[in-house]
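# sequence plus the predicted model coming up.
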Amino acid sequence: MRHTRWLGALALTGALALAGPVAALEQLKLSVQPAPGTAADDQPLTALLKAASALYAARSDARTDPQDLVSAALADYAGLLEVLYGAGHYGGVISIRIDGREAAGIPPLSPPTRIDTIEIRIDPGPPFRFGAVDIAPRAPGSTLPDNAARGARARASALREATTGAVNDWRGAGHAFAKVAAQDVTADHAKQRLSARIRLAPGPRLRFGRLQVTPGSAVRPERIRAIAGLPTGKVFSPDALETSANRLRRSGAFRSVTLAEGKQAGEGDTLNITATVVDEKPRRIGAGAELSSMEGLRLSGYWLHRNLLGGAERLRVEAEIAGIAGQSGGIDSELSARFDKPAILGPDTGLFVHGDIKDLDEKTFKSREVRIGAGMSRRFSDELTGELGVDLSYADITDDLGQREFTLLSTPGSLLWDRRDDILSPTSGTFVQFEAEPFARLNGNSAGAQLIADARAYRAFGADKGAVLAGRVQLGTVIGPSIADTPPGMLFYSGGGDTVRGHPYQSLDVAQGGGVRTGGRSFAGLSGELRVGMSDKIGVVGFADAGFIAADGGFSGAGEWHAGAGVGLRYATPVGPLRLDVAAPIEGRTGDGVQIYIGIGQAF
């Protein structure tokens, strides 16, 4: 008998498996009855209900198995009711009929073998308004938000946000253990009023205690504390806690960072914080390539160590070779290294030391340069950073003015204000960078300064924000010495992928007479792009660039303009968009036919 039962069960299972789920669900419809006091067709509510529906999600995933559909329908009663509450409807009626049968009456273990039609009918009922809303006690200086005040639409989300906000107000005032102690929410269906009385328990006002570090990181615990800069002894603040966590994340030494509050207050109303970090891989290598029809091939690479001495110190070594098979000069090579140590004079100030070796074979000059320097970096906010250093450099120059040597002592400084939403391919925000390098020539009697500004802005528009308008302004000038007393590397040229596409690299310069050509002491560049996404991966770009070079510093003398324009193609990758630009000159004497640029990342 036992074997007979097992054989029967296996036969039934096999028959069901052979039959398989019947492809069905020809129609899924959701209708919302107009509620008194609302528009005849409440499109926003309908859209919210569809977005929250498990049945619509199942159809989107092409799931038509009857068991799955019945389960989704049963889940929709609660899910759709929550949406109605969130929209301020507390007397709603939901009906979900599967081939004419109410889904709630279908036994979950005995679903139909086929489902053709599902109809969701919703009577949301009248919208409720807030009556008395009392959330107390409140933190000093805090008020009830307008969307939870008497007479406002009684959305459950607004009440939740008001309650959460009141708790967070107390936490922001130092009461880390603030919580909801009691709540009483009443819906008056006769008057369509929702009243709430919520009691808060602020708890004691606490101060930050010690930052405890969970073992396991290769970064020394004292360095983790120094980088985090937790304000021990100061009044507890969630913002200050998040700032400390962000400092650790920005160090680049950690894959993940968690700062957890203690479960109870310590001696003297202090709250200890526990840091749990997971280290990043200590070493990283990377490479890049750009190709231009005139400039040739540019190859670059770097090696990075994220925790060189056990204190989250970074060492980055970079190498670059440019101008391979180019038509605008010879081959340029550069080798540089930079060492950064965070949290030297407080958590937001770091030390850096760097060195550079360059061998440049440009169109108008040849140069062999060595530079060493050190300085301090400072993060003023999440968006504003700055650096100030002291450099010593030597350059052996050969150009149309002859063979010269420059030994410079300089104090380069920079400020960077970065509000872009994405570094690799921004769609909104701004980027502004100022650089100033005062210098004195030690093997001569000249002194001056190089000033550079770079400003960019991005704005998305159109359907689904699929188009981006990007603009860039570049300005540069050298004040003080003459062109002959200024290192050619500090002078300005225009033309090429970083300035004016469509004109050869550094093709716009200054004619000194007698066939002598040099860079200028003033430069202005303008660029605009319209980027349109054609799909998730592919985009097209239209662009125009213009550049200006003048012999005199401070834009005080006459100069010369040139301009170019073209179209481009972008293909999105995890490391930034692959870029193909084709440009032609539209103004200026330096044009030399169509130019092609291939690289990784947006042009700016």
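Sure, I can see it.
# going by C-alpha atoms from here, please, whenever you check contacts or count neighbours.
Noted.
# look at Leu84 and give its secondary structure.
Three-state assignment for Leu84 (DSSP: H, G, I helix; E, B strand; the rest coil): helix.
# who are the contact partners of it?
Contact analysis of Leu84 by CA atoms under 8 Å, 6 or more residues apart in numbering lists Tyr90, Gly92, Pro124.
# which one of those residues sits closest to His354?
Tyr90 (65.7 Å; CA to CA).
# could you list every residue that touches the closest one?
Listed by CA under 8 Å, 6+ apart, the contact partners of Tyr90 are Leu84, Pro124, Gly125, Pro126, Pro127, Phe128, Ala187, His189.
# ok, the fourth one touching Gln192?
Yes - the pair Pro126 and Gln192 qualifies as a contact (CA atoms under 8 Å) at a distance of 7.1 Å.
# try it against this one:
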Amino acid sequence: MNNHSKSYRLRALSATLALVFASDVAWAVDPFAVRDIRIEGLQRVEPGTVFASLPFRVGDTYNDEQGSAAIRALFALGLFKDVRLETNGDVLVVIVEERPTVADVEFAGSKEFDKDVLKKAMRDVGLTEGRPFDKALADRAEQELKRQYINKSLYGAQVVTTVTPIERNRVNVTFSITEGEPAKISEIRIVGNKAFSTSTLLGLFELDTGGWLSWYTKSDRYSRAKLNADIETLRSYYLSRGYLEFKVDSTQVAISPDKEDIAVTLNITEGERFVVSGIKVEGNYLGKEEEFKSLITIKPGQPYNADLVTGTVKAFKDYFGSFGFAFATVEAQTEIDRTNNQVALVLQANPSRRAYVRRVNIAGNSRTRDEVIRREFRQYEASWYDGDKIKLSRDRVDRLGYFKEVGIETQDVPGSPDQVDVQLNVEEKPTGSVQLGAGFSSAEKLSLSFSLKQENAFGSGNYLGFEVNTSKYNRTVVFSSIDPYFTNDGISRAFDIYYRSQRPYNDQGGDYQLVTQGMSLRFGVPFSESDTVYFGTALDRTTIKPGTNIPAAYLAYAQQFGYTSTNLPFTVGWSRDDRDSTLAPTSGRFQRFNSELGLIGDANYVKANYQYQQFIPLAKLYTFAFNGEFGYGTGLGGDPYPVFKNFYGGGLGSVRGFDQGTLGPRDVTGSSIGGSKKFNINAEMLVPFPGAGNDRTLRLYGFADVGNVYGENDKFDLSVARASVGIGLSWISPVGPLRLAYAEPVRKFPGDRIQKLQFQIGTSF
């Protein structure tokens, strides 16, 4: 063996041992000047990537220490399965073996998860198409899959990884999954409770041992995150009832050998119940101590309530914020008297420094344009920080209805102690909706309605809507468009084009029609943050098409004033909305007034309608809802009130239990023709659905309705009002809020048409 071959092999062995032992192994290799560097074995990796990782260049002096560093650097790239350095005279040869790349990742046997969810989890650990593959990466991916299934209580899930080599040094990775049955909670025990029964405390939990609705709520599936949330709920329950020193000593979760049953045990110490002996305020309150004291909600003599204390601290900070003190601190200190089981509260405040907002940042709006959100802001950049305006801005953005979550936070500006940035974080939701409605009756059998709405068309904040009603007796086609910021001052513009064909209900049928077609234009002018006044006009053309069984009232009106009536009515309206949610409100009030004045055209009349809604939270999960609606119309200038402008009552949105639109005066033919006056009052009590736990999207409600419709010459007479009671189901379904109601009329009269079962998707009352 010649000396050159010995040197060649010694240097390669030196580099390999340097990597294995991660230390500088000194071999008697003479340093030499590198005349050239060659790379062998590359397939997909660019040579520049290798050259950039080498600690030496052509012309540098090479030694074994540099060789060890080069091998470590190349392995650190994660691209190579093997790396060797060899020399050929004064030429350095870098020999690499690339790792295979992932061509495809597949999942077999997965039912609990959508494959896109699993692929995202794999991307998070680095296993995805086009990335280098190694066994350690596959092991991490397998453990991540098992973790995902454990989070779904599938503790018995098994994952087998299969790696299939294919051409061009690529591999297909397949995870074969056997999910098994989910582990279900068989027992939840609370040890140490004396003041409250176990059933009372377990009733606070999201987790339970299962019920007839567990297939929907999955409340009997163990989740560490849900258990932690339940523990916090338990702690809050005790702390809000005076148990200041309550604590959870330990949490034990035991799983059966077959991994299908889980037992949870909570060991708690309640401590003594403390009563507030007094409240003091200390610190700097900007000379407004009395104003701050008026914000204190907890009183001496009451049990200590951590929720009220937290609420008071927040109210103090918010009030400081309204004066520009964004960095104010308020600390609630407790002075405990264990002898008498009393606690004194000291609210220590430091307003710190006043600040102004440097920048308002928005994150999370991938679809909605920035300007749609920013125009709702009342806190402006480069102005003093105002906590009230920031809260109002957040509420206005939330009321747009475009986002699942809206959060706002302030961030310090490094190097500028008197500045803050306001960060608004939103999570978008689909703003298009399909609404369906149906009703059952002996005459119409099944009537359907359909609407397609886009509340945030193309992210512009504009509304587009299309509605169709296919009822046998009432057919409607309406196209609507609303621009909420037609002007920069917030004046909105709404435009409607409509076609309505109406045939009031009668047992004999008939082929007559009352056809209204036209268009309307109205503008909304905001007069305050919660009040908007609407002005508009419309062009109406109503035609009475005679036919069999036409109501005598329609025929008499047509013979006197003509079969076609063209009008240009003016509209004025007002609304105020301070509900906490438009989808599932639990508190707040909504009011709306609309009026229509017909002075130009073939009919002279005035028509007005007022609606009032109130939502009152009675407890965490119980809400009382009230709705009242009143309508009035009359003719002007000696003309009668036009019959085609009549109000109708009965059914959804009115008095449930009666056929839609059948209340009020009737023609001599027996047809329901509506009237010029109406009222309806609805009261509802919403409660949790049995077995659904604290799920607010699925609730039961009981209701009572009363109302009627009156003719132009009739007086409001409560003795002839119709009334009903019933129960219903409220569910915020994937296609919109669904309400199913079964009503039993409790005040009805001969000839009334009853419709006990009704449902609609996309309605409120």
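That came through fine. Fair warning: this is a prediction, and the values are worked out from it, not measured in the lab.
# ok, which stretches of the stretch 51-200 of the second structure are helices?
Along the stretch 51-200 of the second structure, counting by DSSP state H, counting those that start in this stretch, helices occupy 64-76, 115-125, 135-151, 198-202.
# quick one: the third one aligns where in the first structure?
Think helix 135-151 of the second structure. Alignment note (TM-score structural alignment): helix 135-151 of the second structure is unmatched in the first structure.
# list the buried residues for that helix?
Residues of helix 135-151 of the second structure classed as buried under the neighbour-count rule (16 or more other CA atoms under 10 Å) are Ala138, Ala141, Glu142, Glu144, Leu145, Lys146, Gln148, Tyr149, Ile150.
# same for that helix, what does it pack against?
Judged by 3 or more CA pairs under 8 Å, 6 or more residues apart in numbering; DSSP states H and E, helix 135-151 of the second structure is in contact with helix 115-125, strand 158-166.
# rebuild the buried residues of helix 135-151 of the second structure as TSV, extending it with distance to Leu583 of the second structure.
Converted to TSV, the buried residues of helix 135-151 of the second structure look like this (distance: CA to CA, whole Å):
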residue	distance to Leu583 of the second structure
Ala138	45
Ala141	40
Glu142	41
Glu144	37
Leu145	36
Lys146	37
Gln148	32
Tyr149	33
Ile150	34
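# with those residues in mind, which one is nearest to Ser441 of the second structure?
Using CA to CA, the buried residues of helix 135-151 of the second structure come closest to Ser441 of the second structure at Tyr149, 48.0 Å.
# just want the most central residue of the second structure.
For the second structure, Lys404 is the residue whose C-alpha lies nearest the centre (CA atoms, centre = their mean; 2.7 Å).
# did I read that right, it in a strand?
Yes - with three-state DSSP as the criterion, Lys404 of the second structure is assigned to a strand.
# pretty sure it is in contact with Pro430, am I right?
No - checked against CA under 8 Å, the pair Lys404 of the second structure and Pro430 is beyond contact range at 9.1 Å.
# out of the helices and strands packed on helix 135-151 of the second structure, which is closest to Glu97 of the second structure?
strand 158-166 (15.3 Å).
# from the chain's centroid, how far away is that closest one?
Its chain's C-alpha centre and that of strand 158-166 of the second structure lie 38 Å apart, by CA atoms, centre = their mean, to the nearest Å.
# counting by contacts, list what it packs against.
helix 135-151, strand 170-178.
# and the ones you listed: which comes nearest Val160 of the second structure?
Judging those by CA to CA, what sits closest to Val160 of the second structure is strand 170-178, at 5.1 Å.
# so where in the first structure does that closest one end up aligned?
Strand 170-178 of the second structure corresponds to no residues in the first structure, going by TM-score structural alignment.
# that strand to strand 158-166, inter-axis angle?
Taking axes from the mean of the first three to the mean of the last three CA atoms, to 10 degrees, one finds strand 170-178 of the second structure and strand 158-166 inclined to each other by 160 degrees.
# pull out the buried residues from strand 170-178 of the second structure.
Burial within strand 170-178 of the second structure, assessed by neighbour count using 16+ other CA under 10 Å, is assigned to Arg170, Val171, Asn172, Val173, Thr174, Phe175, Ser176, Ile177, Thr178.
# the equivalent of Glu318 of the first structure over in the second structure in helix, strand or coil?
Using TM-score structural alignment, the equivalent of Glu318 of the first structure in the second structure is Glu467. Secondary structure state of Glu467 of the second structure, per three-state DSSP, is strand.
# check Val500 of the first structure too.
Classification of Val500 of the first structure using three-state DSSP returns coil.
# near His305 of the first structure, how many other residues are there?
Using other CA atoms under 10 Å, His305 of the first structure is surrounded by 20 other residues.
# aligned partner of it in the second structure?
His305 of the first structure maps onto Gln454 of the second structure when the alignment is built from TM-score structural alignment.
# map Asn609 of the second structure onto the first structure.
Matched to the first structure by TM-score structural alignment, Asn609 of the second structure sits across from Ile452.
# which non-adjacent residue is nearest its match?
Gly476 (4.3 Å; CA to CA, 6 or more residues apart in numbering).
# wait, doesn't Ala173 of the first structure sit right on Ser237?
Yes - under the criterion of CA under 8 Å, Ala173 of the first structure makes contact with Ser237 at 6.9 Å.
# more neighbours: which of those two?
Neighbour count, other CA under 10 Å: between Ala173 of the first structure and Ser237, Ser237 has more, with 21 against 17.
# confirm for me that Val746 of the second structure is in contact with Ser724.
Yes - counting by CA under 8 Å, Val746 of the second structure touches Ser724, with 5.0 Å between them.
# who has more neighbours, these two?
Under the neighbour definition other CA under 10 Å, Val746 of the second structure and Ser724 were set side by side, and Ser724 has more, 22 against 15.
# roughly how far apart are that one and Ile681 of the second structure?
Here Ser724 of the second structure is placed at a distance of 11 Å from Ile681 of the second structure (CA to CA, to the nearest Å).
# so what sits against both of these two?
Val655, Asp705, Val706.
# I'd like to know how many residues surround the first one.
Spelled out, that is Val655 of the second structure. Around Val655 of the second structure sit 30 other residues, with neighbours defined as other CA under 10 Å.
# need the contact list for it.
Val655 of the second structure sits next to Gly649, Asn680, Ile681, Asn682, Asp705, Val706, Gly707, Asn708, Arg722, Ala723, Ser724 when contact means CA under 8 Å, 6+ apart.
# change it to 10 Å
The contact partners of Val655 of the second structure, by CA atoms under 10 Å, 6 or more residues apart in numbering, come to 649, 661, 663, 679-682, 704-708, 721-725, 743, 745, 765.
# many thanks, we can stop here.
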